[in-house]
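Peer 1: What follows is a predicted protein model with its sequence.
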Amino acid sequence: MCGLVGETGSGEQPGVHAALRALAHRGPDDEGCWFDPAGAVTLGVRRLITTDPGKAANQPLISRDGRFVLAFNGYIAGHRRLISGLRDHGQQVESDSDAALFLAVLGNALRVGGDPANALCGFSGQYAFALWDRDTCRLWLGRDPVGIKPLYFSEYGSGNVAFASEIAALRCIVPSAPDRDVSPHYLAHLFVPAPETGFADIRQLRPGELMCWQGGSLESRMIRVAPCHRSVGDNTIAELRQAIRQSVADAMDADREVGTLLSGGVDSGAIAAMASDVARERGQKPPPGFVMQFGNAERDETPRARLLAKHLGMELHIVAAPDRPEEILAHLNDGLRGFGAPFGNPSVVLMQALGAAVSRHVPICLAGDGGDELFGGYPRYRAAAMLRYWHHVPDVIRSLIAGRIADVLPRGMARFVRGGQGRSADAFDHWNDRCALVELGARLSVPADLPGDLCDRMMAFDRRVTLPGNQLAMSDRCGMAYGLEYRVPLLGHEVMAIAKSVSPRVHLRGGGKSLLRAAIAPMMPDGYLSAAKIGFNPPVAEWLVKIGRLLWGSDGRVIAELFGDLPLTVAQRHLYWHRAVRGREPDEALSLWALLVWRVWQMHQLFQEQTPDRDAVINHRKASSVCGTSSRSGVGTAPAA
């Protein structure tokens, strides 16, 4: 993985170098910068070495004929097989890195006038890139179709464009004012959905977006995932098991040590079991596992993680969840620096602490991201499937239950009856909007072309909007903050194709994830898959009190600062605060946490600092770098590929 930065102006090279310093945490192993002789473009890369540690793989890469210059962040599944196939057909691929493969395939397509989106649709994995075509003076910017790797851009000056892997780095080139108009979307999603970012002049590429800049104009198209699943029989379970195993094997194909998260859940358990099996087949010991431990036994999945680790013969590292107010706030601030934008999922604090701990052992870690969205793991999917039956109940009875009676129902049931009052569109909004306070004016950003019935639309919404904007973004920022690359095998194209070929109602049988559970059941210890899901959720109500008082002192001051000029009476403010911190209203607690993060973001140093100091973040990585950092600048000094 890497950090990318670049621009098309002729006078912004100091800004590019400042941006590279701001991205040092993403690439502690090498730095490269290439300047176009005509002054048309500058490309910079900070590299985390995961494949091919040789100097020939350092970036930016230049094609053998000198036409193309590539800055690449990511990995391509099965890259060694694909490189071997190209070489067998007489094509040149000058190194064994993912980037060299990417340059060869994309360059070949552009040389013959092909559509680069079609050339890239067959790549499974995760990536963002910038490619400069010196013959046509075109700059191509792209992001993988799932949205695993980020890329931000800004148009500035007289038709120029700048880009970077993170907002803080991009602001070294293009200062931009905060865009407070994003608050309705932020409060509804707990993040700012693409293409917005929280800054007026900065945008993020949408998942799968491919942009072309030429002569001051930008054009956009989409990279679609190529159809790849061809059923060979009626045993979908066996096909899924094999697809996951192959995706895990591809993710483990690296020239550095690999670990795996082991939360105690189904998704991470599936990855850990497959990784252990692959390692043994290769004559290696299973990769180390990592789990976060909570002091509250009701939140702690360490016992289940220990059970699975023992079953798999895996070494398990236990990471203590942050608990002191000072460390919670420190991790929150670090997370906001990585995002550059408001990010209201409180799990970012846990992921920051986890990333710091995991990176001390391995530079690559497998994770189970995407399992809930692909295989029907969220309760709201089951609610969507049940809605049509609920609508057979007379309106007057549904209204009665959704009123006073809902106040004494369990949280999930109360959300169901309140959201299921009207049309399916109303249920969609109610069950997906994360803001429980109507006075905050939260508003979802929903694509207009979501397919199918309510359950289909909700799963598609999560795959297209929530997964890339929330979990995948969190894994990227919280891992790369410490030079740690998370890889997500469940989002391999073949795995996704099989999951999508099965109807949601099949996935939802038996409480959800029926297909995934069946695929991994032979590899799990007895009773592991039947245990109730705990989830990776911090004690938000407790954290509200701890961070609020740390920032502002007394509860009265906390309430005043938190609600600010919102249209709420004093009585309403106190009511919401006390309901949230008692721990009985988790939805309201989450809404107030998002509001607290918004206030912290408004105060944050990112509003004033153009080049945040990240030296303290990456010091622990320098000693274990594969090679020392070197700086390459000047025309044509990057290696050929």
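Peer 2: Alright, I've got the coordinates. Residues are numbered from 1 along each chain as shown.
Peer 1: contacts, neighbours, all on C-alpha from now
Peer 2: OK.
Peer 1: Just confirm S95 contacts A56, I think it does.
Peer 2: Yes: S95 is within contact range of A56, at 6.2 Å (criterion: C-alpha atoms under 8 Å).
Peer 1: who has more neighbours, these two?
Peer 2: Remark: of S95 and A56, S95 carries more neighbours, 20 against 17, as counted by other C-alpha atoms under 10 Å.
Peer 1: Stretch 462-471 spans what distance, first to last residue?
Peer 2: Using C-alpha to C-alpha, to the nearest Å, the end-to-end distance of stretch 462-471 comes out at 10 Å.
Peer 1: Provide the contact partners of it at residue level.
Peer 2: When contacts are defined by C-alpha atoms under 8 Å, 6 or more residues apart in numbering, stretch 462-471 is touched by residues 146-148, 189-194, 207, 345, 369-370, 373-374, 446.
Peer 1: if you set the cut-off to 7 Å instead, what comes out?
Peer 2: For stretch 462-471, contacts defined as C-alpha atoms under 7 Å, 6 or more residues apart in numbering pick out V146, G147, I148, F191, P193, D369, E373.
Peer 1: here comes the other one, which I'd like you to weigh against the first:
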Amino acid sequence: MCGIAGFSGRFEQDVLERMNQAIAHRGPDDSGLLMVPEHGVGLAHRRLSIIDLSSRGHQPMVDVSGRVTIVFNGEIYNYRELRKELLEDGYGFSSETDTEVLLNLYLRDGEKMMSRLNGIFAFAIHDSRDGSLLLVRDGLGVKPFYFAETPKGVLFASEIKALLQEPSIERRLNHQAVVHHLLYLWCPSPLTMLKSVHKLEPGHAMRIRDGRIQERWCWYDLPYDQQFVDWPTEDAIVQVRKYLTLAVERQLVSDVPVGAFLSGGLDSSSVVALAQRAMGNERLQCFTIGFKDPSARAEGMADDLPYAQRVARHLDVDLHTIYVGPEMVDELENMIWWLDEPQADPAPINALFICQLARQHGIKVLLSGAGGDDIFTGYRRHYALVREPYWSWLPGRVRGSMRTVASWIRPTNEFRRRLSKAFRYANLEGDDRIAAYFHWIDMDHLSTVFGPDLNREMTESMQSPVHQALASLPAEVPALNRMLYLESKFFLTDHNLNYVDKVSMASGVEVRVPLIDPDLVSLAARLPLHLKQKGSVGKWILRKAMEPYLPKDVLHRSKTGFGAPLRHWLRHDLRPMVDDVLSERSVRERGLFDPKGVRNMVEQDRNRRYDASYTIFSMMCIEIWCRMFIDHPVPTLNRRDLGSATENA
């Protein structure tokens, strides 16, 4: 796993050098640059060595015939099988890397190569035969990929901070993205906070020549248009176990030690159990986090640590724990810097500490349980959706009254917050209601903090990539699978996977995600709904598949979040920062929000008349992001005091 950057157009080499330096944290082991003046192409690479640690893995890498060059971020898990094929077809190799496999696969298959890949990847291939660049991102979007078009040409990079080393990229805010960050706490692809910068969407590719994008296309989409399998339940359970086992085994390929996250939840415990079985007598090194802050329990956060310890003893793996307390709040600005996007969730701080701990123990690769809730169900909104038939038949007027009553509930505890949210969008129909389950605040309250520009953006934002994605699905796709499509296409990619990649790479660690192996994703999409969400039990079939390996209390745990006591922080530890960052002067100068509306929302939240904590946090993150990424000629972080927690292994 690495960092990449480059361009096609009229750019100078010093821009390429600055871009590469901006992502130096992504590749501490090696770096490289290549300029191809006759084609106006520049390629840059930072290397985190995982496979073939020798200098033969240096990038940019040229194939043995000298025709094509690549910069590549990620891993190809089936590269050995592909390499064998290519050798049999007469292609030459000078290394044992998966990078060189991509070069030869392109020479053989061209743009059809992507369908052969099992892995996580973002890469750019320069073809000297026509001077073009091919940019490709993996199907689930595990690896980030950004690009920008300017009058001088097209630039691309693993992170936005690298792109913004080029001064010709306009720093104009994308108001639609601001609305999305407030609604969802993340922004759906291809949008970013800047009108001039876009995400290359998961499963997409583009061809660039002479500084212009010639073609963009989708080569992979989540397979939710398939027919359900008609298997006996026991057969389906066996297939899930088989596919997940293969995915974990495939993702253990590495020339450096592999470890794992272990929260004690079903997903991470399943990955650890199957990884340890595959490793035999070698003990898997696992990593988790413990909270010293008593306010976490007051906010309804479960204590995961005892479950992680229970699983570690049961599976006989080593567990290393890092303990954190209220000092986590000191990492907020660092978190926003690493994420490149103003995601309003403290969970990345947890992941950052765990990755730093793993690296201290010599681990450069971690397996993650991310994705289980997104393909098998598991979030509370999935249960809420399957309960809708009990009330969705009611007339619109009655459902509107349910929404009104729900809005009267004061969110003084976790139960009341959930009850209020359950019927917040009862008045909506069909796909609009499915999309609304991802909202963190209702539009009526949100509009009270908007300035004039954002209020004008409201109607357009409702026709966002989220709604467009739902409209692209066949009408016969059932509601639960429509929601799961959104989970994997946006929430997983633009929220969870983005922050996991960014903070892990900031620590010099690669994170792999077996639960979203493309073969397993395809299988999960074809499973009947009752095998995924059975009544109030999410991930039912995954629980059954893991019965031979995990303790019963772990198998049947309720879903818990991977977060922090944000509501308590905003009213106590972060209170001075809230009042500073969202002061009347600060809000007025930025021009995004209405100062009076912001102050009213903060007071309502502090008096517990309305739960607006995450919206307030989102506005803070947006303002801090603007100070870092648009208020300076190049992105700037003034403080870099990382790592304030303590370990107890």
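Peer 2: Thanks, I have it. A quick note: this is a predicted structure, and the numbers were derived from the prediction, not measured.
Peer 1: picking that back up, select, from the contacts of stretch 462-471 of the first structure, the two members most distant in space.
Peer 2: Greatest spatial distance among those (C-alpha to C-alpha): P193 and D369, at 18.1 Å.
Peer 1: what's around the closest residue to C228 of the first structure other than its chain neighbours, how many residues?
Peer 2: Distance criterion C-alpha to C-alpha, 6 or more residues apart in numbering; nearest residue to C228 of the first structure, sequence neighbours excluded, is E494 at 6.1 Å. When neighbours are defined as other C-alpha under 10 Å, E494 of the first structure has 24 of them.
Peer 1: give me every residue that touches the most centrally placed residue in the first structure.
Peer 2: With distances taken as C-alpha atoms, centre = their mean, the residue of the first structure nearest its centroid is L472 (1.4 Å). Applying C-alpha under 7 Å, 6+ apart to L472 of the first structure gives the contacts I148.
Peer 1: And it, how close does it get to N619 of the first structure?
Peer 2: 25 Å.
Peer 1: before we move on, back to that, which residue lines up with the residue nearest to the centre of the first structure in the second structure?
Peer 2: Aligned by TM-score structural alignment, L472 of the first structure pairs with L497 of the second structure.
Peer 1: Wait, a helix at that match?
Peer 2: Yes: assessed by DSSP: H, G, I helix; E, B strand; the rest coil, L497 of the second structure belongs to a helix.
Peer 1: And it, how close does it get to G32 of the second structure?
Peer 2: 26 Å.
Peer 1: now swap in A612 of the second structure and tell me
Peer 2: From A612 of the second structure to G32 of the second structure the distance is 46 Å (C-alpha to C-alpha).
Peer 1: So the two - more neighbours on which side?
Peer 2: A612 (22 against 17).
Peer 1: Would you confirm that that one contacts N600?
Peer 2: No: between A612 of the second structure and N600 there is no contact under C-alpha atoms under 7 Å: 10.7 Å.
Peer 1: burial count for P322 of the first structure?
Peer 2: Neighbours of P322 of the first structure using other C-alpha under 10 Å come to 22.
Peer 1: Determine the three-state secondary structure at it.
Peer 2: Of the three states, P322 of the first structure takes coil under three-state DSSP.
Peer 1: Now it. Nearest residue, chain neighbours left out?
Peer 2: I328 (5.9 Å).
Peer 1: what's around that neighbour, how many residues?
Peer 2: 21.
Peer 1: Check M35 of the second structure too.
Peer 2: If we define neighbours as other C-alpha under 10 Å, then M35 of the second structure has 16 of them.
Peer 1: P539 of the first structure matches what in the second structure?
Peer 2: Counting by TM-score structural alignment, the partner of P539 of the first structure is P565.
Peer 1: roughly how far apart are its match and R297 of the second structure?
Peer 2: 8 Å.
Peer 1: Just want to know which of the two has more residues nearby.
Peer 2: A count of neighbours by other C-alpha under 10 Å puts P565 above the other of P565 of the second structure and R297, at 19 against 13.
Peer 1: From V324 of the second structure, how far off is the nearest residue in space to that one that is not next to it in sequence?
Peer 2: With sequence-adjacent residues excluded and distances taken as C-alpha to C-alpha, 6+ apart, P565 of the second structure is closest to A296, at 4.8 Å. Between A296 of the second structure and V324 of the second structure the distance is 11 Å, computed by C-alpha to C-alpha.
Peer 1: So which of the two has more stuff around it?
Peer 2: A296 (21 against 18).
Peer 1: Do you have the helices of the stretch 101-250 of the second structure handy? List them.
Peer 2: Remark: helices assigned in the stretch 101-250 of the second structure by DSSP state H, counting those that start in this stretch are 160-163, 175-184, 233-250.
Peer 1: what does A164 of the first structure align to in the second structure?
Peer 2: So A164 of the first structure corresponds to A157, using TM-score structural alignment.
Peer 1: How about the contacts made by G125 of the first structure?
Peer 2: Counting by C-alpha under 7 Å, 6+ apart, G125 of the first structure touches Y75, I76, A77, G492.
Peer 1: do the same with L133 of the second structure
Peer 2: Per C-alpha under 7 Å, 6+ apart, neighbours of L133 of the second structure: A124, I125, H126, D127, R207, I208, R209.
Peer 1: So what does the fifth one match up with in the first structure?
Peer 2: Going back to what we said before, that points to R207 of the second structure. R207 of the second structure maps onto C212 in the first structure, by TM-score structural alignment.
Peer 1: Could you measure from the closest residue to that match other than its chain neighbours over to P468 of the first structure?
Peer 2: Nearest residue to C212 of the first structure, sequence neighbours excluded (C-alpha to C-alpha, 6+ apart): W140, at 4.6 Å. Look at W140 of the first structure and P468 of the first structure: by C-alpha to C-alpha, they are 21 Å apart.
Peer 1: More neighbours: these two, which one.
Peer 2: P468 (24 against 20).
Peer 1: Checking that one next. Helix, strand or coil?
Peer 2: Assignment for P468 of the first structure (three-state DSSP): helix.
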